[in-house]
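>>> pasting the structure only:
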């Protein structure tokens, strides 16, 4: 596990240095998932947990992200917003891509961290 963290840390620095933000966010998420805090020049704001990333979401994406973070299924979110499940699926895929997260668990962590730091949701 220690070697994996070391290699992920090296990869993160490489991605940051060449401007590969999406890969840097994903690598940062892997580091956090393995219990390590990302280190690097932009670690505080380049990972998917950066609260400022939420500002990049559209209002509809933010509503869906909030519902999912509260534990709603795609179907429940669709019913709550009076849209189709397919629309929720579409927006949720875009939320994941925009925030650099790959799972609902990562999305929940991001939203919780944003709430702790006082970000407007």
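Received it, and whenever you're ready, just let me know what you need. Given the structure is predicted, the values throughout are model-derived calculations rather than measurements. Numbers count the residues shown, from 1 in each chain.

>>> could you use CA atoms for every contact and neighbour count after this?
Will do.

>>> buried ones in the strand or helix carrying residue 27?
Here residue 27 sits within helix 21-33, counting by DSSP states H and E. Residues 21-32 are the ones in helix 21-33 that count as buried (16 or more other Cα atoms under 10 Å).

>>> adding another structure so you can compare the two:
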């Protein structure tokens, strides 16, 4: 059974799907993907989507998408709350 589970995880990773990680009490950003974490940290400093996109070689729309996916995972609804969550 564990072989099938590992194979399923590998195939999900190959499609770009990232299973939800368990939330760690010491790191509220632990539920985010690596890319979402980078975008959220930069947005928490006050950087615009355009600035974040230029720094990470993404489009501003992609940055917006990552924030759109990250907000519900973090339990927030605005950029203003990012600083509180990120501790900045």
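Happy to help now that I have it. Note that the structure is predicted; figures quoted are calculated from it, not measured.

>>> hmm, back to that, now, among the buried residues of helix 21-33 of structure 1, which is nearest to residue 58 of structure 1?
Nearest to residue 58 of structure 1 out of the buried residues of helix 21-33 of structure 1 is residue 22 (Cα to Cα; 18.5 Å).

>>> now that closest one: closest residue in space that isn't a chain neighbour?
residue 100 (6.1 Å; Cα to Cα, 6 or more residues apart in numbering).

>>> count the residues that sit near the equivalent of that neighbour over in structure 2.
Using TM-score structural alignment, the partner of residue 100 of structure 1 in structure 2 is residue 75. Neighbourhood size, residue 75 of structure 2 [other Cα atoms under 10 Å]: 10.

>>> what do you get for residue 11 of structure 1?
Residue 11 of structure 1 has 16 neighbouring residues, counting by other Cα under 10 Å.

>>> now do the end-to-end distance for stretch 50-57 of structure 1.
Using Cα to Cα, to the nearest Å, one end of stretch 50-57 of structure 1 lies 13 Å from the other.

>>> buried ones in that stretch?
By neighbour count with 16+ other Cα under 10 Å, stretch 50-57 of structure 1 contains the buried residues 50-51, 53-54, 57.

>>> now do it: distance to the chain's middle.
Centroid displacement of stretch 50-57 of structure 1 relative to its chain, using Cα atoms, centre = their mean, to the nearest Å, is 9 Å.

>>> likewise stretch 73-85 of structure 2?
Counting by Cα atoms, centre = their mean, stretch 73-85 of structure 2 is centred 12 Å from the centre of its parent chain.

>>> do the same with stretch 72-79 of structure 1
19 Å.

>>> ok, back up a step: got the buried residues of stretch 50-57 of structure 1 as TSV, with distance to residue 12 of structure 1 columns?
Below are the buried residues of stretch 50-57 of structure 1 laid out as TSV (distance: Cα to Cα, whole Å):
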residue	distance to residue 12 of structure 1
50	15
51	19
53	18
54	21
57	24
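
>>> widest-spaced pair of those residues?
Longest distance between any two of those is 12.9 Å, between 50 and 57; criterion Cα to Cα.
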